[in-house]
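K.L.:
predicted model and sequence below, questions to follow.
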Amino acid sequence: MSLALVFGLAGCATASASIPGEDAITIGVKIDQPGLGRKENGVFRGFEVDVGSYIARRLGASKVTFKEVRSDNREQKLEAHSVDLVLAPYSITPDRANLVTFAGPYYVAHQDVMVKRGDTRIRTIRDLNGRKMCQASGSVSTERVVNGLGIATNLVPASSYSDCVAKLRAGAVDAVSTGDLVLAGFAAPDVQILNVPFTDERYGVGMRKGDIDACEKVNRAITTMYQDGTASRLLRKWFGSSGLKLVEEVPQFEGCS
């Protein structure tokens, strides 16, 4: 299914109208990141699930379907038309923007560090030097530490951030570093976020490359989501008890290209 068909204006009375038979949108989300995207007993739940549903409804879809994506297959899922939109902690980067079109961001998170509670060896990002840090497959977060900041960590590969947190709890790694919303979803008595943010993580809505019309419509939906109070409500619903300082203003968009 093409987003151009779903969102096309031909034969439509308004921008939110849908062409009969093409009013369904499939959204790719993570299924193992508490707070953002998780599948429990066959039901998808999380902030990005709710945001994706809101955007799809604003675009006129009467049916919204969710499918699992991973950090290492988001582009492939879009190219294969397995999903139409991706909301799966998808940080907007120049390299990724060469492969997909991004709307948004719908939230600007900040990269931070999670360690086992009581670990006094790591207090700042620089303390990761020489420590074992988890590297989730397909994620760019470790690059920001190793290449961006020049910190010589010992990278330990993992399939996902849920796998990373499991390795942290088991003592296989000393730290996990990624966007604070991702880390907040894993918050528990035995682990803690250091609250030492050092980058911006612009979470975008990924779609097939070149679908500018759909991108602009998604941006308008995101703007409305913040203006009508839905964004604030959803952020507080999923992360209000995490201790993070939540940003409830409309993010500055990157521009569709």
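P.N.:
Now that the structure is in, tell me what you want to look at. Numbers count the residues shown, from 1 in each chain.
K.L.:
all contacts plus neighbour counts: C-alpha atoms, from now on.
P.N.:
Noted.
K.L.:
neighbours around residue 49, how many?
P.N.:
When neighbours are defined as other CA atoms under 10 Å, residue 49 has 23 of them.
K.L.:
in contact with residue 35, which residues?
P.N.:
Applying CA atoms under 8 Å, 6 or more residues apart in numbering to residue 35 gives the contacts 45, 46, 47, 181, 182, 184, 185, 186, 238, 239.
K.L.:
neighbouring contacts of the helix or strand harbouring residue 166?
P.N.:
Secondary-structure assignment from DSSP states H and E places residue 166 in helix 161-170. Helix 161-170 is contacted from outside by 32-33, 115-116, 134-136, 158, 173-176, 186, 190-191, using CA under 8 Å, 6+ apart.
K.L.:
just stretch 178-187 next, same as before
P.N.:
Everything outside stretch 178-187 that qualifies as a contact, by CA under 8 Å, 6+ apart, is 33-36, 89, 109-114, 141-142, 162, 165, 177, 193, 197, 201, 239, 242, 244.
K.L.:
just the buried members of these?
P.N.:
Using 16 or more other CA atoms under 10 Å as the burial test, the contacts of stretch 178-187 include 33-36, 89, 109-114, 141-142, 162, 165, 177, 193, 197, 201, 239, 242 as buried.
K.L.:
quick one: residue 153 from residue 108, how far?
P.N.:
26 Å (CA to CA, to the nearest Å).
K.L.:
more crowded one of those two?
P.N.:
Each of residue 153 and residue 108 has its neighbours counted (other CA under 10 Å); residue 108 has more, 24 against 19.
K.L.:
and the residue nearest to that one when sequence neighbours are not counted, how far from residue 62?
P.N.:
Counting by CA to CA, 6 or more residues apart in numbering, residue 108 lies nearest to residue 202, which is 4.5 Å off, once chain neighbours are set aside. According to CA to CA, residue 202 and residue 62 sit 28 Å apart.
K.L.:
you'd agree residue 78 is up against residue 208?
P.N.:
Yes - counting by CA atoms under 8 Å, residue 78 touches residue 208, with 5.8 Å between them.
K.L.:
in the stretch 51-200 of the chain, which spans are helices?
P.N.:
Using DSSP state H, counting those that start in this stretch, the helices of the stretch 51-200 of the chain run over 74-79, 94-97, 141-143, 161-170, 180-185.
K.L.:
can you lay out these as a markdown table showing distance to residue 222?
P.N.:
Shown next, in a markdown table, are the helices of the stretch 51-200 of the chain (distance: least, CA to CA, whole Å):
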| stretch | distance to residue 222 |
| --- | --- |
| helix 74-79 | 20 |
| helix 94-97 | 19 |
| helix 141-143 | 25 |
| helix 161-170 | 26 |
| helix 180-185 | 18 |
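K.L.:
below is an additional structure, to be compared with the one above:
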Amino acid sequence: MNLRKVTAASAVALTLALTATACGGDSDSGSGSGGGGKVTIGIKVDQPGLGQETPDGYKGFDIDVAKYVAKQLGYGESDITWKEAPSKERENLLRRGDVDFIVATYSITDQRKEKVSFAGPYFLAHQDLLIRTKDNIKSGDDLNKKKLCSVTGSTSAQNVKKKFAPDAQLQEYGGYSECLSGLESGAVDALTTDDSILAGYAAQQQYQGKFKLAGLNLSDEHYGIGIKKGDTELQGKINAALKKMVDDGSWEKAVKANFGPANYDFEPAPQITEQG
């Protein structure tokens, strides 16, 4: 995958190539080889503080990271095409070339690295529980026999069942908003995912005073930027961009801007480990 800006000469060649193939299929996705000076980035659109669609555009820490990386790769904000990347579809989006890279609370795991590659990590979160303010869950054991909600394709709920609460009744929904509705109505007893995501929801105006974090560090989640399997060239460029973001202070500024209202006690920027 080549994510460099297209020069004037190559833009002409690209235009001719696209014209020649226009009748043979969809050639305007903008992903893959750079797409004529465009870049397609996979994101979440329903995670306050991280990646959320708002009337003013996409907002959140992951969005800020994606914009910074894209700029370092030679793309302005107007060159970015945003594409929703649900948890269960992230590997498929990269495999098919529907996106150039993914910045979407994408935890680096050995299982996922069998299908895709990562740059980073760029953030360290911990798995936790979101519960109703009146409830009290002090450990994973307290979840046994209770209804636990998570999003289809996420590793969070499976981690809880495997390591902490094998008798928890797992409820998997398509999005976090459904889990939040279930938690508010009493249909489920807890929502589990990363504390960074939960903090964003708890800080929303409509949920303030209703929910709280249980305060359990059930796992370490290293967020990486997902790329196509084996693309070491892009991996190196993104790693360099992430390092610069930390070194020039932009990383910490973005964390505080997006998580500050939730009083989220964030970890320092992690060391980059994904190489070659």
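P.N.:
Yep, that arrived. Everything quoted here is computed from the prediction, not taken from an experiment.
K.L.:
who has more neighbours out of residue 202 and residue 62 of the first structure?
P.N.:
Using other CA under 10 Å as the criterion, residue 202 of the first structure and residue 62 rank with residue 202 on top: 23 against 13.
K.L.:
the more buried one matches what in the second structure?
P.N.:
When the second structure is aligned by TM-score structural alignment, residue 202 of the first structure is paired with residue 222.
K.L.:
please identify which helix or strand holds its match.
P.N.:
Using DSSP H and E, residue 222 of the second structure sits within strand 220-227.
K.L.:
mean per-residue distance, that strand versus the first structure.
P.N.:
Aligned to the first structure and superposed, strand 220-227 of the second structure gives a mean residue distance of 0.5 Å (mean CA distance after the TM-score superposition for the first structure).
K.L.:
center of the second structure - which residue?
P.N.:
The second structure has residue 104 as the residue nearest its centroid, 1.3 Å off, counting by CA atoms, centre = their mean.
K.L.:
what sits against the equivalent of that residue over in the first structure?
P.N.:
When the first structure is aligned by TM-score structural alignment, residue 104 of the second structure is paired with residue 88. Neighbouring residues of residue 88 of the first structure by CA under 8 Å, 6+ apart: 28, 29, 30, 36, 37, 48, 69, 70, 71.
K.L.:
quick one: residues contacting the residue nearest to residue 108 of the first structure.
P.N.:
Applying CA under 8 Å, 6+ apart, we find residue 202 of the first structure in contact with 90, 91, 92, 105, 106, 107, 108, 109.
K.L.:
so residue 172 of the first structure versus residue 205 of the first structure, what's the distance?
P.N.:
Residue 172 of the first structure sits 33 Å away from residue 205 of the first structure, going by CA to CA.
K.L.:
those two: which is more packed in?
P.N.:
Counted by other CA under 10 Å, residue 172 of the first structure and residue 205 do not tie: residue 205 has more neighbours, with 29 against 15.
K.L.:
so how far is residue 253 of the first structure from the more buried one?
P.N.:
Residue 205 of the first structure is 11 Å from residue 253 of the first structure, where distance means CA to CA.
K.L.:
list residues touching both of these two?
P.N.:
Common neighbours of residue 205 of the first structure and residue 253 (CA under 8 Å, 6+ apart) are 103, 104, 105.
K.L.:
out of those, which is nearest to residue 3 of the first structure?
P.N.:
residue 103 (13.3 Å; CA to CA).
K.L.:
aligned partner of that closest one in the second structure?
P.N.:
Checking TM-score structural alignment: residue 103 of the first structure goes with residue 119.
K.L.:
quick one, what contacts its match?
P.N.:
So residue 119 of the second structure contacts 224, 225, 226, 227, 235, 236, 238, 239, 272, 274, 275 (CA under 8 Å, 6+ apart).
K.L.:
most neighbours, which of the residues you listed?
P.N.:
Counting by other CA under 10 Å, top hit in these: residue 226 with 30 neighbours.
K.L.:
I figured it was touching residue 121, is that so?
P.N.:
No - the pair residue 226 of the second structure / residue 121 is not scored as a contact, 9.9 Å apart, by CA under 8 Å.
K.L.:
burial of residue 89 of the second structure, as a residue count?
P.N.:
13.
K.L.:
show me the contact partners of the longest helix anywhere in the first structure.
P.N.:
The residue-count maximum for a helix in the first structure (DSSP state H) belongs to helix 212-227. Helix 212-227 of the first structure is contacted by residues 3-4, 7, 54-55, 58-59, 101-104, 106, 207, 231-232, 248-250, 253, 256-257 when judged by CA under 8 Å, 6+ apart.
K.L.:
show the subsequent helix or strand relative to it.
P.N.:
On the C-terminal side of helix 212-227 of the first structure, the closest following helix or strand by DSSP H and E is helix 230-239.
K.L.:
what span of the second structure lines up against that following helix?
P.N.:
Under TM-score structural alignment, the match for helix 230-239 of the first structure is residues 250-259.
K.L.:
for PyMOL, write the select line for the buried members of the contacts of helix 161-170 of the first structure.
P.N.:
Remark: buried members of the contacts of helix 161-170 of the first structure, expressed as a PyMOL selection using 16+ other CA under 10 Å:
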select buried, resi 32+33+115+116+134+135+136+158+173+174+175+176+186+191
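K.L.:
residue 70 of the second structure pairs with which position in the first structure?
P.N.:
Under TM-score structural alignment, residue 70 of the second structure pairs with residue 56 in the first structure.
K.L.:
make that residue 162 of the second structure, sorry
P.N.:
Match for residue 162 of the second structure (TM-score structural alignment): residue 147.
K.L.:
kindly report the same for residue 186 of the second structure.
P.N.:
Structural correspondence for residue 186 of the second structure with respect to the first structure (TM-score structural alignment): residue 171.
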